[in-house]
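# this is a predicted model, with the sequence first.
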Amino acid sequence: MLNIAETLHRWCHEARPFALATAVDVRGSAPLPVGTSVAVDEDGNAVGSISGGCVESAVYELCRQVLQDRGATQRAWFGYSDEDAFAAGLTCGGELHVIVQRIDPANQPHLGAALVEVAVGRSAGVAQIVDGPDELLGATLSVLDDGRAVGGTLDDGPVARAVADRARALLRAGHTARVTLGGDADTCPERLSVLVHVAATRPRMLIFGAIDFAAALSRAGRFLGYHVTVCDARPVFATTARFPHADEVVVDWPHRYLERAEVDARTAVCVLTHDAKFDIPLLRLALDLPVGYVGAMGSRRTHGERLRHLREAGVTAAQIARLRSPIGLDLGARTPEETAISITAEIIAYTNRASGLPLSLRTGPIHGPTAHGLGDGQANGKDYGAVFSSAGQAAAAP
């Protein structure tokens, strides 16, 4: 639902009831992820998309019906078939499970509180029960950036506490996900499936080295939604004029800046300096931090020397295994712009634990865990790490 947070925030502020349709399970090649929503108000105004167009009309009518009947939450399945592929089916061949419920902001102020947080750029999560006892279906609970659980349509008790705990964990991780909990008499006696909608603050991309490649990468990172920082110890190069797409430009020694930077599991560290006096202390620190991605630019020769220096500095084999060097995927990149795509493509693949292989060379569904070939750590019969090792050759600066 947080994909349409701006409009829902306005509707809640206006105390305008609406029907909310949410994709709570996606199988196969359905085009949009779990947690995507469509909302329809009592005047028939609609916002959002739940399937990229395939089933929008059917979902819209369900929303209108729920609003008119003021009834209980409804479920609907949409899937591909010869008869309905171009009517209410999914022509892409996937399956979509949707629940539709009426939301009255006057009775659910906690939802408005979460939407306010999202509107001002803070993190928030909304937990929604999408499977379980009928009386709990559609019940919601909000968790704010500071960890507070705010009201909700769940009665205070073990179920609400269990749901809030799981929502806090997903909010910290910055991920929308469907989770199963319950069956434990001491915590949550009912077995439930809960969809936790998360709107997290922008992840960070830390780019070290104020060079032309960094300018292109800062633009690509900003496009992908990262909060981009460019850092270099040389004030003549580290200027906002040279990096207009960066959120901030810092003049400092890279390792000294990283020591005080706020990082988390979504942070991408991109070392483009390919200069040992900057690289080694910086990478030694970065590989010891709980960041999501660490990549370093350089030629094969630079890479070999870098590994030798890192080992001499006491960096362990396990830490070195986290390093993506030479940085990026093998796209034949030459220009700074092409290299930025190479780097961001690897970050996307690495973050999603995907193989980085062409989809035309793969079999099975495009979307979902099995599409990544990682259920058993394999990708097309190859070890995941080996695939990245062989595929991760970017155009490296000399």
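Arrived safely.
# switch to C-alpha atoms for all contacts and neighbour counts from now on
Fine.
# tell me which residues in the helix or strand hosting Leu258 are buried?
According to DSSP states H and E, Leu258 maps onto helix 254-260. Within helix 254-260, the residues scored as buried using 16 or more other C-alpha atoms under 10 Å are 254-255, 257-258.
# beyond that helix, next helix or strand please.
Where DSSP H and E defines the elements, the next helix or strand beyond helix 254-260 is strand 268-271.
# rewinding a little: hmm, who's touching the helix holding Leu258?
208, 231-233, 278, 281-283, 285-286 (C-alpha atoms under 8 Å, 6 or more residues apart in numbering).
# drop anything exposed from those.
When neighbours are counted using 16+ other C-alpha under 10 Å, those contain these buried positions: 208, 231-233, 278, 281-283, 286.
# from Cys270, how far out is Val130?
Counting by C-alpha to C-alpha, to the nearest Å, the gap from Val130 to Cys270 is 39 Å.
# kindly report the same for Val26.
Look at Val26 and Cys270: by C-alpha to C-alpha, they are 33 Å apart.
# which one of these two has more residues nearby?
Between Val26 and Cys270, Cys270 has the larger neighbour count (other C-alpha atoms under 10 Å), namely 26 against 21.
# quick one: contacts for that one?
By C-alpha under 8 Å, 6+ apart, the contact list for Cys270 reads 205-208, 294-297.
# change it to 10 Å
Counting by C-alpha atoms under 10 Å, 6 or more residues apart in numbering, Cys270 touches 205-209, 214, 217, 230, 283, 286, 293-297, 324, 327, 343-344, 347.
# second structure for comparison follows:
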Amino acid sequence: MRKAAVERKNPSNLSVTLTLSKGHALPPPKVRDWLEEVCGADMALYSAEKSLALKTLGYDDDGPEYVMTFSASSVDEIVECLLGQRELDASFGPPLRSRFGVKAEAPDELVLPPAGRVSATPRDCDPWVAEVLDEAGAPQASIELNGQTIAFEGLPREHWRSEATNDLIRISILRQSVTVKFLAAQLLDRTHSLDRLIRSVEFWLSLVSCGGRFRILKLNRYSPDMQIKGMTSNLDPVLERGLDLLKAARTLYAYCQIDSPTISYESLTERARQIIHAAQQLDLRQAADSWVICECRPENVEELAERLSGGVTLLMTFPVDLGDDILAFSVAYAVRPEWRGATLKLHATSRFPLRGCRLERNDPVKDYESFVAGIRGEVSPALHAHIPLIVIDAEPTAEAES
């Protein structure tokens, strides 16, 4: 083999033509022996070694380079682009290649990038912990954030900036100025980890109530205490109600032993009353205040009164739609009956937690019925208060059964 010609008819379809000049034809075993003698037994390793040798000598490079030019009206716009907050118009220069340390244009490169808009996505972020401090300097709430600092040679010091966010809270430090923002728009537009959402809301409410005083733990070192003077927020009433709702949702997920669920806050607010009521039913502290009213047929009152005279176990099964998930619950109560004519009022004297589960989205009704049947078989209650799951137009709802 003495000649190899590379044909580049189509840049996206490279082909290699091998031809033999005048010489002796070698049988395949001889060719294989000759190649192993020259290249060794591993052709891939030989090729990689030669490629590295060429690159070490400065002949080969990692492909064409393009000089990118940004268009910005101010230095702040460049800093915001580096933080991933803004897109800038960008254009690319001609392709360049390096040979033996000399960089020059590569006119044979046919694939050129178009002009467009470019934004940066920060990858190397520092872990920050922000702590709210009370008047005595004791921590009241904390959150974890991903922080980044834009400061390099050539950038005027007045534009150096440190910023950290967890998608809900953003802390910006610019020279002597410090700002903390709650990103309300992202609260509704995105899904979030329920635990992180609760911690972020608690952090914000604590920051407002403690007069905006906080500090930052970065790289195992605390910053000096910082304070935002006169900090107020019109979000507080909304977030206080939202915090109760989020904690109620956490109670429901915890009962089903589901850790770190991802939820849509907007979906929760649409079902706030149902979620909070369900969480109250699962709360041990409120078991003594629970009761159920039953309307009985007059002819069955005496028989039922005798049956319930010594106290019984009441099983409650009910579903809760949280938007992103449909959960099923079962709770057992020891109840004391109270008769008022044909009306029976069952007062809960104690509560026994059973279990809950997340229902399958493809057929939640069937999954819920299977869950209820399994619980009934395990508990064998004297009374069963059941709320069925009804799906109307593919939207699940919980409706009381009379």
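Alright, I've got the coordinates. Here the structure is a predicted model, which means the values were calculated and not measured.
# what TM-score do we get after superposing?
The TM-score (TM-score structural alignment, normalised by the length of the first structure) is 0.22; 156 aligned residues with a C-alpha RMSD of 7.5 Å.
# quick one: which of the buried ones among the contacts of helix 254-260 of the first structure sit in helices?
Under the assignment DSSP state H, these contribute 278, 281-283, 286 to helices.
# turn these into CSV, including distance to Ala169 of the first structure.
As requested, those are exported to CSV (distance: C-alpha to C-alpha, whole Å):
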residue, distance to Ala169 of the first structure
Phe278, 35
Pro281, 32
Leu282, 30
Leu283, 28
Ala286, 24
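# ok, so of these, who is nearest His303 of the first structure?
When these are compared for distance to His303 of the first structure (C-alpha to C-alpha), Leu283 comes out closest, at 12.2 Å.
# could you measure from the closest one over to Phe208 of the first structure?
11 Å.
# between these two, which contacts overlap?
By C-alpha under 10 Å, 6+ apart, Leu283 of the first structure and Phe208 have these common neighbours: 254-255, 258, 269-271, 296.
# Glu6 of the first structure: how many residues sit nearby?
14.
# in the helix or strand containing it, which residues are buried?
In the assignment (DSSP H and E), Glu6 of the first structure maps to helix 5-13. Across helix 5-13 of the first structure, burial judged by 16+ other C-alpha under 10 Å covers 5, 7-9, 11-13.
# likewise for stretch 241-252 of the second structure?
Across stretch 241-252 of the second structure, burial judged by 16+ other C-alpha under 10 Å covers 242-243, 245-252.
# tell me which of these is nearest to Asp33 of the second structure?
Once C-alpha to C-alpha is applied, the member of these that ends up nearest Asp33 of the second structure is Arg250, at 70.8 Å.
# with distance to Glu95 of the first structure as extra columns, can I get the buried residues of helix 5-13 of the first structure in JSON lines?
As requested, these are exported to JSON lines (distance: C-alpha to C-alpha, whole Å):
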{"residue": "Ala5", "distance to Glu95 of the first structure": "25"}
{"residue": "Thr7", "distance to Glu95 of the first structure": "27"}
{"residue": "Leu8", "distance to Glu95 of the first structure": "26"}
{"residue": "His9", "distance to Glu95 of the first structure": "29"}
{"residue": "Trp11", "distance to Glu95 of the first structure": "30"}
{"residue": "Cys12", "distance to Glu95 of the first structure": "31"}
{"residue": "His13", "distance to Glu95 of the first structure": "34"}
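# how near is Gln319 of the first structure to Leu285 of the first structure?
Look at Gln319 of the first structure and Leu285 of the first structure: by C-alpha to C-alpha, they are 10 Å apart.
# the residue nearest to Pro127 of the second structure when sequence neighbours are not counted - how many residues pack around it?
In space, Pro127 of the second structure comes closest to Asn146 once its chain neighbours are excluded; the distance is 5.1 Å by C-alpha to C-alpha, 6 or more residues apart in numbering. Asn146 of the second structure: 18 surrounding residues under other C-alpha under 10 Å.
# before we move on, what about the one 3 residues further on?
Using other C-alpha under 10 Å, Thr149 of the second structure has 17 other residues around it.
# okay, and it sits in which element?
Using DSSP H and E, Thr149 of the second structure falls in strand 139-150.
# how about Val179 of the first structure?
Assigned by DSSP H and E, Val179 of the first structure belongs to strand 177-181.
# by contact count, what packs against that strand?
When contacts are defined as 3 or more C-alpha pairs under 10 Å, 6 or more residues apart in numbering; DSSP states H and E, strand 177-181 of the first structure packs onto strand 18-27, strand 124-131, helix 158-173, strand 192-199.
# among these, which comes closest to Ala76 of the first structure?
Once those are compared by C-alpha to C-alpha, strand 18-27 is nearest, at 9.7 Å.
# report the buried residues of the closest one.
The neighbour-count check on strand 18-27 of the first structure (16+ other C-alpha under 10 Å) flags 18-27 as buried.
# same deal with stretch 95-114 of the first structure?
Result for stretch 95-114 of the first structure [16+ other C-alpha under 10 Å]: buried residues 95-105, 108-114.
# the residues you listed in strands, which ones?
95-103 (DSSP state E).
# on that earlier part again, and the shared contacts of Leu283 and Phe208 of the first structure, which two are the farthest apart?
Leu258 and Ala296 (14.9 Å).
# which strands or helices does the helix or strand encompassing Val129 of the second structure pack on?
Using DSSP H and E, Val129 of the second structure sits in strand 126-133. Strand 126-133 of the second structure sits against strand 139-150, strand 161-165, helix 194-209, strand 213-218, strand 221-222, strand 226-227, with contacts defined as 3+ C-alpha pairs under 10 Å, 6+ apart.
# which of these sits closest to Ile275 of the second structure?
Using C-alpha to C-alpha, those put helix 194-209 closest to Ile275 of the second structure, at 14.3 Å.
# and the closest one, what does it pack against?
strand 126-133, strand 139-150, strand 169-174, strand 177-182, strand 213-218, helix 236-255, strand 262-264.
# let me see the residues that make contact with the third one.
Okay, so that is strand 169-174 of the second structure. Residues from elsewhere that reach strand 169-174 of the second structure (C-alpha under 10 Å, 6+ apart): 130, 143-149, 157-165, 178-184, 186, 197, 200-201, 203-204, 216.
# can you give me the buried ones in it?
Of the residues in strand 169-174 of the second structure, those with enough neighbours to count as buried (16+ other C-alpha under 10 Å) are 169-172.
# quick check: angle from that strand to helix 194-209?
Direction vectors for strand 169-174 of the second structure and helix 194-209, defined by axes from the mean of the first three to the mean of the last three C-alpha atoms, to 10 degrees, enclose an angle of 50 degrees.
# ok so, going back, can you give me the angle the strand holding Val179 of the first structure makes with strand 124-131?
Put simply, strand 177-181 of the first structure runs at 60 degrees to strand 124-131, going by the same axes, to 10 degrees.
# much appreciated, bye for now.
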